[in-house]
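Participant: predicted model and sequence follow; I will ask about them next.
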Amino acid sequence: MSAVPENAPEHCPGTNSEAAGKAEACAGCPNQSICSALPKGPDPAVEEIRQKLSNVKHKILVLSGKGGVGKSTFTSHLAHAIAEDPQKQVGVLDVDICGPSMPRMLGTEGETVHQSGSGWSPVYVRDNLAMMSVGFLLGSLSDAVIWRGAKKSGLIKQFLRDVDWDDLDYLIVDTPPGTSDEHLSLVQMLTGGNYGNGSGIDGAVIVTTPQQVALIDVRKEINFCRKTDVKIIGVAENMGEFVCPACQKPSTIFPRTTGGAEKMCEELGETFIGGLPLDPRIARSCDEGKSFLEEVPDSPAVKAFRAIVEKVIGFCEKKGGAKDNDTGEVMMDTA
């Protein structure tokens, strides 16, 4: 089914229809000129990406509708945890175009990307952990990326199509907050959108904090996954409690005024995969580009995180054994 813009007339044929911008219902529509000029049919880049990523076994998206919930911290340490197995090859793709933080968190800040005949070579954190980020393409750490949606989408397409990952067991994608350009482009390029035949996505881990202001936005992210047919591996609640490094006594920083992520998952029929306590040593490890799994193995957060990682890996190894999400119309990017 062709995607229909939110402000479309009642009988809109859809952006991918041959009649887009030409049908009688299109007269007077503000999108008429855009729809009539859009190329019809599947994007040829989808097949190129499918071939390029054919050697990647599992693809995981890390999402959150809310910023500042520790999504990038979760991504970096999910990669560290899986890469502790020397038999596993892991890649991290940072598609947070305007705020790339993966180079700092993975200790690769200042590295440069090299290009060969087979594509861009990712930067290696260790022998079995590689990453790619727009942060490697900027002139300095203070450079701002001031791009419209189409240019962001173009870079994401290039990252998916041109990075030479070699054989990977896991490709973990860190995304910006929200449900907009970067997310739509990523899902379309990996799944093929309405046309299918993409390389596919195993599922998404959604990260939140306990307070209601974060959960409101996370509900939108869950709805995004359902509408774009992305399976939800589960919801992880970050910063649930502060655990004093000295006395190990827990204190609540972000109160669960509405029951937190676990209650939300019960209401929405999603899987709660665990909570992570707030430990200042985690932030310090990220600032220093180190793994807190190795730096502070005695932290209660490490035990909690490893339990979450086991659930994520279990989901992927079962090849999407979890329930299917309710699906709706796939929202397509018309930028």
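Facilitator: Now that the structure is in, tell me what you want to look at.
Participant: going forward, measure contacts between C-alpha atoms and count neighbours the same way
Facilitator: OK.
Participant: residue 50: how many residues sit nearby?
Facilitator: When counting by other Cα atoms under 10 Å, one arrives at 21 neighbours for residue 50.
Participant: what about it, is that helix, strand or coil?
Facilitator: helix (DSSP: H, G, I helix; E, B strand; the rest coil).
Participant: just to check, it is in contact with residue 190?
Facilitator: Yes. The criterion here is Cα atoms under 8 Å, and residue 50 meets it with residue 190 at 7.3 Å.
Participant: second one coming, line it up with the first:
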Amino acid sequence: MSSCDSGSSCNSCGSANSCDTDEKQQHTDEMIKKRLSRIKYKIMVMSGKGGVGKSTVSVSLAAMLNSLGYKVGILDADIHGPNIPKMLGITKKGAQSDEDGILPFEPIEGLKVMSVGFLIQNDDDAIIWRASLKHSMIQQFISDVSWGELDFLIVDLPPGTGDEPLSTAHVIGDIDGAVIVTTPQDVALLDSRKSVNFSAKLNIPVYGIVENMSGMLCPHCGEIVNVFKTGGGEKAALELEVPFLGRVPMDPAVVERGDEGKPYVLENSDSEVAKALKKVAEGVLDRTIKAE
């Protein structure tokens, strides 16, 4: 396609719109590169299926890293089910901007958040978008958002290996690692294998597997009851030859804090669940900051 001057029609390519589109994409690519150059580590949090507590792990990992003094961003790439705003107590809609771009929300100092949940007026509205529009939104979440200097960008992905994970990997280009969340059942191996294989095909290092909901912490006696068995995540990590980041038990307080918009790991820092999630954060630090 021949190049053409901005604002003029192009007889060579037949459409000024085509040239305008190329210029816009070039500008977007340049902005993405500029934004990412200020972010040290980009980490995807994935799961093979829904309902495994992936967003809870994403928020907990980000909050834990932030509490350790790191600058962290959370990109909520779950376009159809953006739960991150609710879990961080962000009820405002819309987004402000300055000369540098769209300003992410900052519910905790040093923790920046962007989600499509801020852009819809009614949380009950269904987002019915094709893959191309979702790809464009993820591009904008990087190119147009003023993330600033970050140590970590945590990308909370929807379950599976479809449009959003693929678009995120394509847009960012250089994902530093993936954290895969699963549950203790033996069938977890099937779901985890898909996420591990997805990462391998895109040359994304797997930082490890988290076995979430690994037993329930009894609120009365404090002992752990193995509701869903235990060991499926660890078995998957062993068979798939990737690190195992630990078991995280269930605690009714996790649901309560999530509904209240308060990160559990900050509100219940001495609990067994928080200790397990801290181990997950330490596993990520071992593969990033401590490996420098």
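Facilitator: Yep, that arrived. Just so it is clear, the structure is predicted and the values come from calculations on it, not from any experiment.
Participant: got a list of what residue 106 of the first structure touches?
Facilitator: Shown in contact with residue 106 of the first structure (Cα atoms under 8 Å, 6 or more residues apart in numbering): 76, 125, 286, 289, 290, 291.
Participant: spatially nearest residue to the third one (excluding sequence neighbours)?
Facilitator: Residue nearest to residue 286 of the first structure in three dimensions, not counting chain neighbours: residue 105, with 4.5 Å by Cα to Cα, 6 or more residues apart in numbering.
Participant: got a list of what the counterpart of that neighbour in the second structure touches?
Facilitator: Under the alignment (TM-score structural alignment), residue 105 of the first structure maps onto residue 87 of the second structure. Contact analysis of residue 87 of the second structure by Cα under 8 Å, 6+ apart lists 56, 59, 257, 258, 259, 260, 261, 262, 263.
Participant: 7 Å instead?
Facilitator: 258, 259, 261, 262 (Cα atoms under 7 Å, 6 or more residues apart in numbering).
Participant: do residue 121 of the second structure as well
Facilitator: residue 93.
Participant: just give me the match in the first structure for it.
Facilitator: That one, residue 121 of the second structure, aligns with residue 139 by TM-score structural alignment.
Participant: so is residue 60 of the second structure in a helix, a strand, or just coil?
Facilitator: State at residue 60 of the second structure, reduced to three classes by three-state DSSP: helix.
Participant: now residue 269 of the second structure
Facilitator: Of the three states, residue 269 of the second structure takes coil under three-state DSSP.
Participant: could I get the full set of strands for the stretch 151-300 of the first structure?
Facilitator: With DSSP state E, counting those that start in this stretch, the ranges of strands along the stretch 151-300 of the first structure come out as 168-174, 203-208, 232-237, 242-243, 250-251, 272-275.
Participant: wasn't residue 121 of the second structure part of a helix?
Facilitator: No. The assignment for residue 121 of the second structure, made by three-state DSSP, is coil rather than a helix.
Participant: how near is the match of residue 121 of the second structure to residue 55 of the first structure?
Facilitator: To residue 55 of the first structure, residue 139 of the first structure is 32 Å away according to Cα to Cα, to the nearest Å.
Participant: who touches residue 167 of the second structure in this structure?
Facilitator: residue 135.
Participant: what sits against residue 79 of the first structure?
Facilitator: If you count contacts by Cα under 7 Å, 6+ apart, then residue 79 of the first structure has residue 90 around it.
Participant: can you name the two of the contacts of residue 106 of the first structure that are farthest apart?
Facilitator: Using Cα to Cα, the pair of the contacts of residue 106 of the first structure lying farthest apart is 125 and 286, separated by 13.6 Å.
Participant: okay, these two: which has more neighbours?
Facilitator: Using other Cα under 10 Å as the criterion, residue 125 of the first structure and residue 286 rank with residue 286 on top: 22 against 16.
Participant: right, and residue 237 of the second structure touches residue 246 too?
Facilitator: No. Taking Cα atoms under 7 Å as the definition, residue 237 of the second structure is not a contact partner of residue 246, at 10.2 Å.
Participant: about what we covered before: quick one: the contacts of residue 106 of the first structure as TSV, columns for distance to residue 32 of the first structure too.
Facilitator: Output for these, formatted as TSV (distance: Cα to Cα, whole Å):
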residue	distance to residue 32 of the first structure
76	43
125	48
286	47
289	49
290	51
291	51
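Participant: what is the nearest of those to residue 95 of the first structure?
Facilitator: Using Cα to Cα, residue 76 is the member of the contacts of residue 106 of the first structure that lies nearest residue 95 of the first structure, at 13.3 Å.
Participant: ok, so what distance separates the match of residue 105 of the first structure from residue 60 of the second structure?
Facilitator: Using Cα to Cα, residue 87 of the second structure is found at 10 Å from residue 60 of the second structure.
Participant: next: residue 179 of the second structure.
Facilitator: 13 Å.
Participant: these two: which is more packed in?
Facilitator: Higher neighbour count among residue 179 of the second structure and residue 60: residue 179, with 29 against 22, using other Cα under 10 Å.
Participant: for the counterpart of the more buried one in the first structure, list the residues it contacts.
Facilitator: Residue 179 of the second structure maps onto residue 205 of the first structure when the alignment is built from TM-score structural alignment. The neighbours of residue 205 of the first structure, taking Cα under 7 Å, 6+ apart as the test, are 61, 62, 63, 232, 233, 234, 235.
Participant: now with 6 Å?
Facilitator: 62, 233, 234, 235 (Cα atoms under 6 Å, 6 or more residues apart in numbering).
Participant: which residue in the second structure aligns with the first one?
Facilitator: Spelled out, that is residue 62 of the first structure. For residue 62 of the first structure, the residue aligned by TM-score structural alignment is residue 45.
Participant: that match in helix, strand or coil?
Facilitator: Residue 45 of the second structure is classified as strand under three-state DSSP.
Participant: how many neighbouring residues does it have?
Facilitator: Residue 45 of the second structure is flanked by 23 other residues according to other Cα under 10 Å.
Participant: touching, it and residue 156? I think so.
Facilitator: Yes. Contact criterion Cα atoms under 6 Å: residue 45 of the second structure and residue 156 qualify, at 5.3 Å.
Participant: any chance of the contacts of residue 87 of the second structure in JSON lines with distance to residue 229 of the second structure as columns?
Facilitator: Below are the contacts of residue 87 of the second structure laid out as JSON lines (distance: Cα to Cα, whole Å):
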{"residue": "258", "distance to residue 229 of the second structure": "24"}
{"residue": "259", "distance to residue 229 of the second structure": "26"}
{"residue": "261", "distance to residue 229 of the second structure": "29"}
{"residue": "262", "distance to residue 229 of the second structure": "28"}
